[in-house]
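1. Fold the following, please.
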Amino acid sequence: MKNLLFTTAISLFTLMLHAQSSISLSDLEILNNTEWEGKLTYIDYQSGEATSIDTKMQIKIDDGKIIYNMQYVYEPKKNNNSSVSIKKNGTYYGNEKVISNTVNNDSRTIITSYKGKDNGKKATMFISRIFNETNLSIIKKVVFKDGSKPLIRNTYTFTKIN
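-> Okay, the predicted model is just below:
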């Protein structure tokens, strides 16, 4: 009986390990060497109002890293370059834990999460990246530890231009 319980427990544990979502660079290959234009819509910390600004972005994959070059059309001082590596056998996108990686019709959705602070309050952030050949959305949802109402902090919506 102990052997049966042990074997069952090991089998369930193995299934749970394999059920974890992961990503690979090949999942993101559709974004390699692309240019995008669109909008960033965010909830302003002071006013609490939604604000939108025109945005452009270039993405490339080089030497195992996803490299983002972001330009804010009317706020060039906020422009930035960043790169992300896939880590821990694809279970982390940079420092964000991969929650799911799904394909529906022609779009892929990758959801990641990380813990941090938003507006000075402890929270878990969920980042959804939804993309296909022509569209890309990146949505940041904030779930506060203190039970405050969750909110969508920002959303990038892009259309491919090359």
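2. Could you use CA atoms for every contact and neighbour count after this?
-> Fine.
3. which residues touch residue 30?
-> Residue 30 sits next to 132-133 when contact means C-alpha atoms under 8 Å, 6 or more residues apart in numbering.
4. Could you measure from it over to residue 43?
-> 30 Å (C-alpha to C-alpha, to the nearest Å).
5. And for residue 4?
-> As judged by C-alpha to C-alpha, residue 4 and residue 43 stand 54 Å apart.
6. Distance from the chain centre to stretch 125-134, please.
-> Centroid displacement of stretch 125-134 relative to its chain, using C-alpha atoms, centre = their mean, to the nearest Å, is 6 Å.
7. which SS state does the residue most central in space within the chain fall under?
-> When C-alpha atoms, centre = their mean is applied to the chain, the residue found nearest the centroid is residue 127 (3.9 Å). Secondary structure, DSSP: H, G, I helix; E, B strand; the rest coil: residue 127 is strand.
8. Which of the helices or strands spans the closest residue in space to it that isn't next to it in sequence?
-> Sequence neighbours aside, residue 140 is the residue nearest to residue 127 in space, at 4.6 Å (criterion: C-alpha to C-alpha, 6 or more residues apart in numbering). According to DSSP states H and E, residue 140 maps onto strand 135-144.
9. Quick one: residues in contact with that strand.
-> Contacts for strand 135-144 (C-alpha under 8 Å, 6+ apart): 118, 121-131, 149-160.
10. among those, which are in strands?
-> Per DSSP state E, strands hold the following members of the contacts of strand 135-144: 118, 121-131, 151-160.
11. now the other sequence, so there's something to compare against:
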Amino acid sequence: MKIVLLNIFLVLSLSIYGQAKITFDELKDIIGNWEGSITYLDYQTNKPYSMPANLKVTQGKRENILLLNNIYPNEPKANNFDKIKLTKNGMQLNKKTVTTRKILDNGHLQIQTEHQAKDDNKKALIRYTYNIGKDVFLVRKEVQFKEADNWIKRSEYKYQRKM
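-> Purely as a prediction, here's the structure:
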């Protein structure tokens, strides 16, 4: 019985500590003003479309929330607000499980989340990739439709810090 309990404890410990975890301090690097673009896949034409996109990131009322003001200079009616919310244990970003956290060769932090959802009215696995650097911020959404092996880049925001 002791061996069984020890094995259960070991498996649970490895699964908890093996998960990717991030801290809010790591996300604070994106606070500020950003200029860039969004490129998204237009499913009607099956071609990418790009347009300017700017971003203003501020601290939310709670320490674990960042507020995002998305600004589209050529399409002001599309401007919107969003947020990034990190759970207290650092294992979920916007209610999506953090699957990867790593430091890239260029020193940027890369975070990935995955969740099941629908895209283009089809069941899919959705992956968000966040690359965070002092002067660079990138958010990429990729979609893997059910029964498919390949990932489709659905959208990508690329920003440079505004000086």
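12. Buried ones only from the contacts of strand 135-144 of the first structure, please, as a PyMOL command.
-> In PyMOL, this line selects whichever of those come out buried by 16 or more other C-alpha atoms under 10 Å:
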select buried, resi 123+124+125+126+127+128+129+130+131+152+153+154+155+156+157+158+159+160
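13. ok, residue 30 of the second structure touching residue 131?
-> No - taking contacts as C-alpha atoms under 8 Å, residue 30 of the second structure lies outside contact range of residue 131: 10.0 Å.
14. Contact partners for the closest residue in space to residue 65 of the second structure that isn't next to it in sequence?
-> Take residue 65 of the second structure and drop its neighbours on the chain: the residue closest to it by C-alpha to C-alpha, 6+ apart is residue 85, 4.5 Å away. Remark: with contacts taken as C-alpha under 8 Å, 6+ apart, residue 85 of the second structure is in contact with 64-66, 93-95.
15. Looking at the second structure, which helix is longest?
-> Scanning the second structure for the helix with the most residues, using DSSP state H, yields helix 2-17.
16. From residue 118 of the first structure, how far out is the residue nearest to residue 143 of the first structure when sequence neighbours are not counted?
-> Distance criterion C-alpha to C-alpha, 6+ apart; nearest residue to residue 143 of the first structure, sequence neighbours excluded, is residue 150 at 4.6 Å. Taking C-alpha to C-alpha as the criterion, residue 150 of the first structure is separated from residue 118 of the first structure by 11 Å.
17. how big's the offset between the longest strand belonging to the second structure and the first structure?
-> Looking across the second structure with DSSP E, the single longest strand is strand 47-59. Here the mean offset of strand 47-59 of the second structure against the first structure after fitting is 0.7 Å, by mean C-alpha distance after the TM-score superposition for the first structure.
18. list the buried ones in that strand?
-> Buried residues in strand 47-59 of the second structure, defined by neighbour count with 16+ other C-alpha under 10 Å: 52-59.
19. Tell me the helices and strands packed up against that strand.
-> Secondary-structure packing of strand 47-59 of the second structure (3 or more C-alpha pairs under 8 Å, 6 or more residues apart in numbering; DSSP states H and E): strand 32-42, strand 65-71, strand 152-161.
20. Indicate which one of the ones you listed is closest to residue 9 of the second structure.
-> Ranking these by proximity to residue 9 of the second structure (C-alpha to C-alpha) places strand 65-71 first, at 33.2 Å.
21. The closest one to strand 47-59, inter-axis angle?
-> Angle, strand 65-71 of the second structure to strand 47-59, by axes from the mean of the first three to the mean of the last three C-alpha atoms, to 10 degrees: 130 degrees.
22. before we move on, the earlier item: which one of residue 4 and residue 43 of the first structure has more residues nearby?
-> Each of residue 4 of the first structure and residue 43 has its neighbours counted (other C-alpha atoms under 10 Å); residue 43 has more, 16 against 9.
23. and the gap between that one and residue 141 of the first structure?
-> In this view, residue 43 of the first structure and residue 141 of the first structure are 11 Å apart by C-alpha to C-alpha.
24. next one: residue 149 of the first structure
-> Computed as C-alpha to C-alpha, the residue 149 of the first structure to residue 141 of the first structure distance reads 11 Å.
25. anything in contact with each of those two?
-> Joint contacts of residue 149 of the first structure and residue 141 (C-alpha under 8 Å, 6+ apart) do not exist.
26. shouldn't residue 59 of the first structure be in contact with residue 28?
-> No - Residue 59 of the first structure is beyond contact range of residue 28, at 10.1 Å (criterion: C-alpha under 8 Å).
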